[in-house]
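Peer 1: here is the input, now give the coordinates:
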Amino acid sequence: MQNDVIVVGGSYAGMAAALQLIRARRTVLVIDAGLRRNRFASHSHGFLGQDGMDPAEIAASARAQLMAYPTLTWVDGRAEAAGGVKDAFAVTTADGAQHEGRRLLFAVGVTDQLPEIEGMAERWGRSIFHCPYCHGYELERGRIGVIATGPMSVHQAQLIPEWGEVTFFTNGALALDDAARADLKSRAVTIEETPVRRIEGHADVLLADGRTLSFAGLFTASRNAPATPIAGTLGCEIDETPFGTQIRTDATKETTVPGAFACGDVARTPHSVSLAVADGAWAGAQLHRSLVF
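Peer 2: From the prediction side, this is the model:
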């Protein structure tokens, strides 16, 4: 069977796109490996109508709503390869099955490449975050640490004082010029240049000189990359951004391969659930138009 659209990735952006298409009575196959980016977080914030909800519950409810439509098929599995051309694409899953579609949509999400600091990975999404709009309010204007990963971290340190008293750990990731130092000082940001040794407890930063500084939460700017290379192997161009790499798309969310589209975190910055849903909804409508016109 040839589907109208194969959606690779069934998280928020992919499901939002699929919803537009199945409501246009198009046949849609969603292939999902089940690894949502925010699977480590227990609460999702900043998404209108779902503020404070468990993100797993949001995803499960959305999937149940999609499954009520007869033209949707859902495959739990990992898409390993994609080939073909517009109107004749094929996606192969890890079990060897091949699925055909007239259009492709990559909504595979991204991986977060964190600083190599002991104790950081296991606290990611729990007491260490990237988005203050998603998690800053719950820190109750307490002490917040920002751990630098590069020049973009200065912007993070400038913004986060809106949510609490900030200490900026440069951690050897950048050299601050006089202008940046003056700006951070004007925002009451404490600059700490002693290297970070590891993270302990809830959000305790152990420094190389033996000091331990405790915080309500920590922020860092992870570097992102597509969660799977499948779009690149099809031939889609990948762009370098200040945040990492992402799939290049035009205003309609079409990639550089005709008939293949991309949306969500893998195709835009900045990242949040609400922005991913909006991007997916737009991509779904544009995919439908490409089938009509």
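
Peer 1: only C-alpha atoms for contact and neighbour calcs from this point on.
Peer 2: Noted.

Peer 1: now do the strands in the stretch 51-200 of the chain.
Peer 2: Under the criterion DSSP state E, counting those that start in this stretch, strands of the stretch 51-200 of the chain are mapped to 72-76, 79-85, 88-93, 98-106, 110-113, 128-129, 143-147, 165-169, 190-192, 196-200.

Peer 1: one more, for comparison:
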Amino acid sequence: MEQKHFEVIIIGGSYSGLSATMSLGRSLRQVLVIDSGLPCNRQTPHSHNFITQDGEKPAVISAKAKLQVDIYKTVQFYNGLAVKALKTENGFEITTESGAVFTSRKVLFATGVKDLLPEIEGFAACWGISVLHCPYCHGYEVKNEKTAIIANGEMGFEYAKLISNWTKDLRLCTNGKLELTSEQTEILKKNGIQIFEQEIDSFEHNAGYIKNIIFKNGEKVEVKAIYAKPPFEQHCPIPEVLGCDISEQGLLKVDAMQKTNIKSVFASGDCTTQMRSVAIAVSTGSFAGAVINKELIEEDF
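Peer 2: Model prediction:
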């Protein structure tokens, strides 16, 4: 790639990054998108709750988006992993894993998060297929089915309450000693929600579609879907190295304009919000692109 300097470098070329790129490409901005090709939903068969794309395969949505963004001739793509960013007098210097160096005035991180899956045999194989994180994204497809929730304490109680909207055939698996209050326990039982405190050994599944939860005591529970919210970390460590603030939840802190606390550094998509969905990633990316363009105009006018 001959061009080395850009007005904006976007790190992360999935839904949020591509949406921001479209805003900036249509604003005639010189943009470089650096992407390593590992979206967090790459194992998910279908995307939902995104108007005009409901039920489409995630890879199809992103491929179509990239084709549409590629129309804008001021946009370029670099297939690789950004590993380092330095603040310079005039902006930023971004270095990739292969040693390529690019500079820009503004940087947008649309890098998502990395889920830290528990060491339960079968969990990783089912993740995004029948082990789900969001009922708004996938709840309709498993409505009224035998469903389990893996959670405990306050989160387990609230999660069970939420999922009961989609199915009444529900059980809460705490994977260890129950941490609910006696009042919460009674409320769940009153609503017909079974509670299993046994530690989980493995998932019995067929190509990622859950059949049974196997507990360490040998007990087996048949389910068609599981909801879980495993811990996560930032997929890209660069923002924190640059000095960007991280919330208690492990998310990049941004203001209403998608700005981080570091001047000229923006963030959008899953790395900034617990509401992880394609629709929200697209929305925040599109808005971030418009804000970045406006900031460039203000600086140059």
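
Peer 1: give me whichever of the strands of the stretch 51-200 of structure 1 is most buried.
Peer 2: Comparing the strands of the stretch 51-200 of structure 1 by mean neighbour count (mean count of other Cα atoms under 10 Å), strand 143-147 ranks first with a mean of 25.

Peer 1: Arg37 of structure 1 maps to what in structure 2?
Peer 2: Matched to structure 2 by TM-score structural alignment, Arg37 of structure 1 sits across from Cys40.

Peer 1: OK, contacts around its match?
Peer 2: By Cα atoms under 8 Å, 6 or more residues apart in numbering, Cys40 of structure 2 lies in contact with 112-115.

Peer 1: and what of Thr212 of structure 1?
Peer 2: Shown in contact with Thr212 of structure 1 (Cα under 8 Å, 6+ apart): 204-206.

Peer 1: so what corresponds to it in structure 2?
Peer 2: Using TM-score structural alignment, Thr212 of structure 1 pairs with Lys220 in structure 2.

Peer 1: ok, now how distant is its match from Leu252 of structure 2?
Peer 2: 40 Å (Cα to Cα, to the nearest Å).

Peer 1: next one: Glu222 of structure 2
Peer 2: Taking Cα to Cα, one finds Glu222 of structure 2 at 38 Å from Leu252 of structure 2.

Peer 1: do Gly17 of structure 2 as well
Peer 2: Distance, Gly17 of structure 2 to Leu252 of structure 2, by Cα to Cα: 15 Å.

Peer 1: out of the contacts of Cys40 of structure 2, which are shared with structure 1?
Peer 2: On the basis of both residues aligned by TM-score structural alignment, their matches' Cα atoms under 8 Å, what survives of the contacts of Cys40 of structure 2 in structure 1 is 112-114.

Peer 1: Gly17 and Leu252 of structure 2 - which one has more neighbours?
Peer 2: Per other Cα atoms under 10 Å, whichever of Gly17 of structure 2 and Leu252 has more neighbours is Gly17, with 30 against 27.

Peer 1: near Asn212 of structure 2, how many other residues are there?
Peer 2: Asn212 of structure 2 is flanked by 17 other residues according to other Cα under 10 Å.

Peer 1: let's have the strands of the stretch 51-200 of structure 1 in CSV, adding distance to Leu48 of structure 1.
Peer 2: Below are the strands of the stretch 51-200 of structure 1 laid out as CSV (distance: least, Cα to Cα, whole Å):
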stretch, distance to Leu48 of structure 1
strand 72-76, 26
strand 79-85, 31
strand 88-93, 34
strand 98-106, 25
strand 110-113, 23
strand 128-129, 20
strand 143-147, 25
strand 165-169, 27
strand 190-192, 34
strand 196-200, 33
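
Peer 1: so which of the ones you listed is nearest Arg25 of structure 1?
Peer 2: strand 72-76 (9.2 Å; Cα to Cα).

Peer 1: tell me, the closest one lands on which residues of structure 2?
Peer 2: With TM-score structural alignment applied, strand 72-76 of structure 1 matches the range 75-79 in structure 2.
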